[in-house]
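In: I'll drop the sequence and a predicted model, then ask my questions.
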Amino acid sequence: MALQPLSELPQEPLTINRALLSVSDKTEITKLAQALNKAGVEIISTGGTARKIREQDIPVTDVSEITGFEECLDGRVKTLHPIIHGGILGRTSHQADVDEMKRLDIDPIELVVVNLYPFKETVAKGDCTPAIATENIDIGGPTMIRAAAKNFAHVGILTAPAQYEECISEIQQKGNLSFAKRQEWAKHAFNHTASYDSAIANYFNTLDDKSDQLPEQLNISLTKSQTLRYGENPHQGAAVYGNQSEFIDCFHGKQLSYNNFTDVDAALNLISDFWDSKPTCAIFKHTVPCGVASDEELSNAWKKAFATDTMSPFGGIVVVNEKLDIETANAINEIFTEIIIAPEYSAESLELLQEKKNRRLIRIKKLPNSNESRQYRSIFGGALSQDADLKTVTKDELETVTKRTPSEEEIENLLFAWKVVKHIKSNAIVYAKNNQTIGIGTGQTSRVEASEIAIAKARQEGLSLEGTAIASDAFFPFPDGVEAAAEAGAQTVIQPGGSIRDEQVIDAADELGLSMVFTGNRHFRH
């Protein structure tokens, strides 16, 4: 028989005579069973679900009574039987199916209520082994869900306790289930099983002996957490997907926008690299840091970060790595700041900052970086994926390549600048001194131009470049980059190295009396 267009499927309301309930999460299942029983629905169930329903003195028939075959293999086989799946997949509007079901003594099942073994929750536990994970792979559940969702024209499918109230309401108010609601539930069901299978596939990808390689199949399944008013621009529709609430709590102010989310992401990634450092403050505008500083006091860190660029922070984002105190809050409050991000807030700072109703205040609950982080970017015809750039460098890993060795103070400046330049768009240049950014040049097609912009910004703010460290996210391809840095007042350079002209660059640094170190890795951000 040829497949029918959706518009040709039977769209009549569906009366429920028999329902199959078999759930792992038993939240509210007895409430649903009571409503079904009151409506005269015959309830079929399995194992623990049946016991739970019977505890409330609700009549229930075991699946084994229907199939004439007992549950076996430690409960692995319960519902995988033609009597069950024939009842779910039978098209009661199609006479040939009706006749065959009568011949085989199969009665229709009009409602299926199933949720799955907690695979995601199980593998998230630190003590989960492959054996435990495997036992939590549901087989009968997804099979029933897919069967019922496929036959949504004749069957209702519920996969989450949150849907039970809708179902109860439909039955109590109308005495049946509408086609529109069945179609909506089927959509949720297929998304549910897709997410479940993605989690299993991704887990098995981690068990591969070649787990250091990116998987052959990219499986991404994210639930929409909220619809956004628009995307980067008002004519673009947008939504955010995933579990952002696991990482942040936006507890005050308007809903975050698309651009806000990208800014917050950039801010969280930078502050992650300074999490165990002394008090640090970073100011962002359009995902780019316009000032970063560390100090013994957070209020001083703010002043130093703001001094880097006193124009750009208006309407920007501020992130700190420790509890936001009232002194720092007062300083931030002097200019218009759209978002403030901190792990904690003092009571006094909250009272002050919440006076502005539209300002967003965000509490950091969890840092985004982990050893297993991967990044994704959509492109024509697909996506790019890569390991997140979690690379850091320590003092002992620096390779001094010039005749002059950097002093301890210079090394501190170099490491600070290197942490910051990692989060600047390429080509990226950062001048820093005393744990403060002095000049930042970002996103230029020429590394020298990036340096010139950083120098110009520093001079515009009246900041001295004398004795600064300069960090470059990639190697200097020509000596002109270090020559310009030295002319501006820089005394020490940190860069990846790796250019075919490294020797020329090193010679230039030696002639200028600079110290220079190589890190052996770059931090391109495109």
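Out: Noted; the coordinates are in hand.

In: When you work out contacts or count neighbours from here on, use the C-alpha atoms and nothing else.
Out: Will do.

In: which residues touch stretch 211-221?
Out: Stretch 211-221 has contacts (CA atoms under 8 Å, 6 or more residues apart in numbering) with 194-195, 198, 201-202, 205, 386.

In: In strands, which of those residues fall?
Out: Gln386 (DSSP state E).

In: Make TSV from the contacts of stretch 211-221 and add distance to Phe274 to it.
Out: Formatted as TSV, these follow (distance: CA to CA, whole Å):
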residue	distance to Phe274
Ala194	38
Ser195	34
Ser198	34
Ala201	34
Asn202	31
Asn205	32
Gln386	23
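
In: Where does Lys125 sit, in terms of helix or strand?
Out: Lys125 is part of no helix or strand when elements are defined by DSSP states H and E.

In: Count the neighbours of it for me.
Out: 9 (other CA atoms under 10 Å).

In: coming back round to it: filter the contacts of stretch 211-221 down to the buried ones, PyMOL style.
Out: Listed next is the PyMOL selection for buried residues among the contacts of stretch 211-221, using 16 or more other CA atoms under 10 Å:
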select buried, resi 195+198+205
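
In: also this one, for the comparison:
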Amino acid sequence: MPAAPDFPPSPDKVVLKRALISVSDKTGLIDAARALADAGVELVSTGGTKAAIAAAGIPVKDVAELTGFPEMMDGRVKTLHPKVHGGLLGVRDAPAHAAAMGEHGIGAIDLVYVNLYPFEPTVAAGGDYETCVENIDIGGPAMIRSGAKNHGYVAVCTDPADMAEVLAALKAEGGTSLALRKTLAARAYARTAAYDAAISAWFAGQLGQSAPPRKAIAGRLIQTLRYGENSHQSAAFYGFEHRRTGVATARQLQGKELSYNNIADTDAAFELAAEFDGPDAACVIVKHANPCGVATGPNLLEAHRRALECDPVSAFGGIVAVNRRLDRAAAEAIAEVFTEVVIAPGADDDAVAVFAAKKNLRLLVTEGLPNALDAGETFRSVAGGFLVQSRDTARLTAADLKIVTKRAPTPQEVEDMLFAFTIAKHVKSNAIVFARGGQTLGVGAGQMNRKDSARIAAMRAADFGLDLKGSACASEAFFPFADGLIQAAEAGATGVIQPGGSIRDEEVIAAADAAGIAMAFTGVRVFRH
């Protein structure tokens, strides 16, 4: 490990004399370059950035004038040179560094403004292999890292917001403070880390590696939260560089700041609403990450009414997600019940006006639904590491079902089974869901055994006057014993859907036959912890 040299303390203020600018995203470039030039800062630049600055009539020097080498190899080699990196890494007040810079004609660079080749957007746009590789920046990250390491003297900017902070400091203080340079350095390393994470993830995908030897995850801060699950925990909300449509892409039109629990519950609600991407309106009501009512209907007003019937008590203080644009009628019905968050693909002006009277209600719009079939990964932390798995994109049709009982289900029972199983996929295990006619009737979640989940689901239905006779019952994992199925049959279910696969399947099938109900195996488990 290299020993720390005995360098003199870094100056608190550095007056900018030379800046190196090389940006892919040229947003605000000319204004920034003009402000620097007006402040007497010499500008050095490369390729298209230099051409854009020069075209605006701003004095700028080509990096080739520093290095004595032209850009070569299709622009791959232009800044990888001692006169660039020496100017970034040289410790001005260290005698040996100053002597080396003087001996080799290396001028100090006080500011480097670099944003990187658009690798992430190129991948997101479906670029082919060669195009993606060509958009891997080499010189940019190298300059960012060099300047950030020498933050005692160099300010590093990686996006227009950073540049704005430097220009404000230049105007107010005549230079950059050490505190600002440290802050910019921390951001710079985070940016190159995120960039490398994106590249490594892309390469793993190209190689078909679902579990590469190292896994890097990077996100951009969306919001610093007031607290986490509890008031003594700190928390923040991050989004991936290119995000699936959902709570991380939503615009908040009104209401208090979202909390940690609001965000988690809203995500759970909207992901379930996205399962219903057909012609019917759908409404999902979630409380503590579990659906307490889900229904479809010809319109959102009817879908909400039917979803609320399932458990109007738990709906108090819940999250409402819908699968289509909110209208006034649905908004008025939702507003009658205290609701923490409403999330929708859009909202009519009349609907927004209705919610405006509820100052604490958060209204989020996303301009689309999450793609329920989108491939991707989910993450969970554990002590000393994290778990990664592919997203559960299981979506069944009637053709996927294996009927294992003597009585075959009716077409309506099959439809109800599939609806119930879709809901069960989003209920914490052990999960039991009773449903009929596109409406949940009872939900049993998170119990330590399946019989209790069935009993609780039936009890909730009875509490709210919902008759389970002729309903479908879904279990997201197999029945290990016949008792859970018998509980469902006694409650009134005439159709049962479950994955199958228990060593006691024959015992469970026999119980279903004895009760005269139809049962289908999916062969797919949708367990959710």
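Out: Perfect, I can see it now. Given the structure is predicted, the values throughout are model-derived calculations rather than measurements.

In: Which single one of the contacts of stretch 211-221 of structure 1 is nearest to Glu449 of structure 1?
Out: The closest of the contacts of stretch 211-221 of structure 1 to Glu449 of structure 1 turns out to be Gln386 (CA to CA; 28.7 Å).

In: Show me what that closest one lines up with in structure 2.
Out: The alignment partner of Gln386 of structure 1 in structure 2, by TM-score structural alignment, is Gln389.

In: With Gly253 of structure 1 instead?
Out: Matched by TM-score structural alignment, Gly253 of structure 1 corresponds to Gly255 in structure 2.

In: Over to the aligned partner of Met101 of structure 1 in structure 2. Which of the three states is it?
Out: Counting by TM-score structural alignment, Met101 of structure 1 corresponds to Met101 in structure 2. Here Met101 of structure 2 is helix, with the state taken from DSSP: H, G, I helix; E, B strand; the rest coil.

In: Tell me how many other residues crowd the match of Gly253 of structure 1.
Out: Gly255 of structure 2: 17 surrounding residues under other CA under 10 Å.

In: Now for the most centrally placed residue in structure 1: which residues touch it?
Out: Centroid-nearest residue in structure 1: Gly242, 5.0 Å away (criterion: CA atoms, centre = their mean). Gly242 of structure 1 sits next to 222-225 when contact means CA under 8 Å, 6+ apart.

In: now the strands for the stretch 201-350 of structure 2?
Out: For the stretch 201-350 of structure 2, applying DSSP state E, counting those that start in this stretch gives strands covering 220-225, 235-239, 251-254, 281-287, 290-297, 318-322, 339-344.

In: so how much does the fifth one differ from structure 1 once superposed?
Out: Meaning strand 290-297 of structure 2. Comparison of strand 290-297 of structure 2 with structure 1 after fitting gives an average deviation of 1.1 Å (mean CA distance after the TM-score superposition for structure 1).

In: Could you tell me which residues within that strand count as buried?
Out: 290-297.

In: Save those as TSV, and put in distance to Arg325 of structure 2 too.
Out: Formatted as TSV, the buried residues of strand 290-297 of structure 2 follow (distance: CA to CA, whole Å):
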residue	distance to Arg325 of structure 2
Asn290	23
Pro291	20
Cys292	22
Gly293	19
Val294	17
Ala295	16
Thr296	14
Gly297	14
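
In: the strands in the stretch 51-200 of structure 2, which residues?
Out: Remark: strands assigned in the stretch 51-200 of structure 2 by DSSP E, counting those that start in this stretch are 61-62, 111-115, 155-157, 176-177.

In: starting at the chain centroid, how far to the last one?
Out: Strand 176-177 of structure 2 has its C-alpha centroid displaced from the chain centroid by 34 Å (CA atoms, centre = their mean, to the nearest Å).

In: now swap in stretch 45-55 of structure 1 and tell me
Out: 37 Å.

In: ok, now which ones touch the match of Met101 of structure 1?
Out: Residues in contact with Met101 of structure 2 (CA under 8 Å, 6+ apart) are 86-87, 90, 107.

In: That concludes my questions; thank you for your assistance.
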